[in-house]
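Asks: okay, predicted coordinates and the sequence, questions at the end:
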Amino acid sequence: MTTFKDQRNPGLSGSSPKLSIAEILEQFTEGDLPVRFSAYDGSTAGAEDSEYGLKLTSPRGTTYLATAPGDLGMARAYVSGDLEIEGAHPGDPYDVLKMLGDDLHFKRPSARALATVTRSLGWELLRPIAPPPQESLPRWRRIAEGLRHSKTRDAESIHHHYDVSNTFYEYVLGPSMTYTCAAYPTLEASLEEAQENKYRLVFEKLNLKAGDRLLDIGCGWGSMVRYAARRGVHVIGATLSREQAEWAQNAIAADGLSDLAEVRHSDYRDIVEGDFDAVSSIGLTEHIGVSNYPAYFEFIKGKLRPGGRVLNHCITRPDNRSSARAGGFIDRYVFPDGELTGSGRIITEMQDVGLEVRHEENLREHYAMTLRDWCRNLVDNWDACVAEVGEGTARVWGLYMAGSRLGFERNVVQLHQVLAVKLDENNDAGLPLRPWWIG
């Protein structure tokens, strides 16, 4: 049974008493609160013996929660340090998020209850305030950066997420410097083994061999570029992140691969070379906008020689009906302008531009495991990460990755690889009859 202890408001004679913060929380939750809750006004609620607790430390946190209900308000309070999670490391709040997701249920209060809540908080706490500095502008205000998915606005969105700090990403991602889903050969495999296996899988699906030419769009820090170049493939990579491109070019030089590989700070649409044997797109589709899929896949087709292959690897929805737009937290703090749709829509758009789809598979469970391991790295390197980017930004990544892990586990999102080929003039794919790679 939920219990409340309110040491602030004994009530006023002749009028209904104002509610404490804990009592306000009760107005919006259904059933017992599964974790401890305490607030700066001295009120408490929830399961006192719970392993986990939520602690609201300031009126500013109340304002964030009240003026942006849902995940955005909670994220603002948490990132700013006004909402603390007790019993869980900020680098990996997975366990408490899972508990809240399983057992915390919200309800819509009556109009009378809402009026009491409003009077209890007072207009001062209900007046919107500036969000934490880690938050990007809302979609409607990003117009100053250009129309959605214009080159200018896409560059700014990528800058927001990827130009945080190469050193920070080294701590979180590990030596592979790979910020996309790994492919675990076994349940016991390490993150590095799984990322190496993912690149092997992409390489083999594309049926690449020494002397071939590969275009890797949205190449990040160039791990796929270097993997292919080490096997004799000539590779051009493109990324909108200047910091990624500089890091990748240095890594290419250090590996002695400069005669085979190049990573450009460039929009993929500005690549002028063509006649590639293969195109890999690993984690880019999420950023380009669903309405741009026809042009995106037409561009890829135009870069391939007849018989050339494309491997598209991206996060998807579990259906093709849901809204493509991300929720408030993801859109403002993680991937501005990011959009997701189902794998069926992706396959349809590839087919409609004339690419023949040969294979697709869902690596949903693999992404949950990848996020688990990234969170582990963040926890292990927490002090260094905070020193590098600040605690607020480090909290964003812990919250985002732990929450995303839950999303993949619960089939809220998936990860699909789709392999397709550009047929020649005789409709010949030039491929073996059956899958030729090791799964």
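Replies: Structure's in. What do you need?

Asks: C-alpha only now, for contacts and for neighbours.
Replies: Will do.

Asks: host element of Arg200?
Replies: helix 191-205 (DSSP states H and E).

Asks: again with Phe37
Replies: Phe37 belongs to strand 36-39, assigned by DSSP H and E.

Asks: same deal with Ala75?
Replies: Assigned by DSSP H and E, Ala75 falls in helix 71-79.

Asks: got another one to weigh against that:
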Amino acid sequence: MAETIHHVLGEPAGVGVVAHDGSSAGDLGEGARVVRLHSPRALAYIASHPGQLGFARAYLQGDLTVDGMDEAYPYPELRLTAGFNPQVSLRELPDLVRVVREAGVKITELPELPELETPSELRKLAHGIRHGKRRDAEAIRHHYDVSNRFYEMLLGPSMTYTCAVYPRDDATLEEAQAEKYDLVCRKLGLRPGMRLLDVGCGWGGMVRHAARHYGVSVLGVTLSQAQASWAREKIEAEGLSGVEVRHSDYRDVTERGFDAVSSIGLTEHIGVRNYPAYFGFLRDRLRDGGRLLNHCITWADPAHVPMRRTDFVARYVFPDGELASSGRIVTEIERVGLEVQHQENLRQHYVRTCAAWCANLRDNWDACVAEAGLATARVWGLYLAGSVYNFECNSIQLHQVLATRTSGAGEADYPLRPDFS
């Protein structure tokens, strides 16, 4: 039994497998990472989806563990195994199914983890077109409406769920998030009296920073009701004026003539095929000479295969999420007639950001479990640890792209040699 699972893992060096029946395979020596299957059900999960999803489900249900792996901060151990790409060929699948049957488990009786799964109606074509307004709203609720209290413990006081920018090596997460918002403001050239549109505004960190420190009037929109409510309460508590946060799809914004538009962490939810409409919509919200700052996760490899429905992140974290390369982002921005002025890769900053979130989850583990449930906390521990790994090994990156709505006469409100420091 253990040999079968070790083979599915690709027989990696330094990794062993111990099955519930006492069988073992691979490296079990000192320093090895030992994957332990604690019940026949672990085998059934792996057989039902013999890739990332099967192993993740077994872990989330407590049927699979890795020696030394802290639930709240699995990164040190995950780093040695995250590069695995468990796959089973059609030729090998019967052997895996046979092992499961011998263990007396029926795959059809496996729990589907309904409290974690993307809502079943999202998976039905009848529910709505992919990246249609209704379906996007469901996807956002699945990810962001977990619990504001849970996110406060995970993200820290800034309630900012996007890549921070560390101004120095010893900067705290809060200092780095403030620096990120300020960097965006500087790139957008914000000045008192300007109007800013922040699409996908989350819990309102950018709108509050821009209003407080740059004296601009700001409209923020988010599809998450929980985020909008939290942001409005914070805006009122801080006594900020000229700031509005709407619970709305960005496509329902009718106002135009903004001096600047910020999109921080929204592009991942848009869908690559919708980039022309998305960037065209943002262009149309800008005045001539206005600036757009797009901040999003990208594939490092332009030829990377899109996320599949059977990937762990697509199933449990970001339903309908899609990434593209930075080159694709720049190309699509240029195709709608915007002029790209500057781009920057902040990948190494996201390594540190995700590691800081992992540490927050670890430090608040019991309270997070009490608030959102053990399975949800495990999803986040696994997801964030995997994110640290993928940013660290340059599988994914974080790019900020700055563009202007340059007029037909070639005029743009942009300096010859900008200084964003």
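Replies: Perfect, I can see it now. These figures come from a predicted structure and were not determined experimentally.

Asks: tm score of chain vs chain?
Replies: Superposed pair, TM-score by TM-score structural alignment, normalised by the length of structure 2: 0.93. Supporting alignment: 415 aligned residues with a C-alpha RMSD of 2.1 Å.

Asks: in the stretch 51-200 of structure 1, which spans are helices?
Replies: Here the stretch 51-200 of structure 1 has its helices, by DSSP state H, counting those that start in this stretch, at 59-67, 71-79, 94-103, 111-121, 123-126, 151-162, 166-173, 191-205.

Asks: could I get these as TSV with mean neighbour count and distance to Glu86 of structure 1?
Replies: Converted to TSV, the helices of the stretch 51-200 of structure 1 look like this (neighbours: other C-alpha atoms under 10 Å; distance: least, C-alpha to C-alpha, whole Å):
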stretch	mean neighbour count	distance to Glu86 of structure 1
helix 59-67	21	16
helix 71-79	23	12
helix 94-103	16	9
helix 111-121	15	25
helix 123-126	14	24
helix 151-162	19	27
helix 166-173	19	23
helix 191-205	20	28
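
Asks: so which of those helices gets nearest Arg321 of structure 1?
Replies: helix 71-79 (22.0 Å; C-alpha to C-alpha).

Asks: mind listing what the closest residue to Glu77 of structure 2 other than its chain neighbours touches?
Replies: Of all residues beyond its chain neighbours, the one nearest Glu77 of structure 2 is Met69 (5.7 Å), with distances taken as C-alpha to C-alpha, 6 or more residues apart in numbering. Shown in contact with Met69 of structure 2 (C-alpha atoms under 8 Å, 6 or more residues apart in numbering): 75-78.

Asks: what's the angle between whichever helix in structure 1 runs longest and helix 94-103?
Replies: With secondary structure taken from DSSP state H, structure 1 has its longest helix at helix 391-409. If you take axes from the mean of the first three to the mean of the last three C-alpha atoms, to 10 degrees, helix 391-409 of structure 1 sits at 50 degrees to helix 94-103.

Asks: list the contacts of the spatially most central residue of structure 2.
Replies: By C-alpha atoms, centre = their mean, the mean C-alpha position of structure 2 lies nearest to Phe318, the distance being 6.6 Å. Residues in contact with Phe318 of structure 2, defined by C-alpha under 8 Å, 6+ apart, are 139, 143.

Asks: what's the spacing between the nearest residue to Leu33 of structure 1 once chain neighbours are set aside and Ala278 of structure 1?
Replies: Leaving aside its chain neighbours, Leu33 of structure 1 sits nearest to Gly46 (4.6 Å; criterion: C-alpha to C-alpha, 6+ apart). For Gly46 of structure 1, the distance to Ala278 of structure 1 (C-alpha to C-alpha, to the nearest Å) stands at 56 Å.
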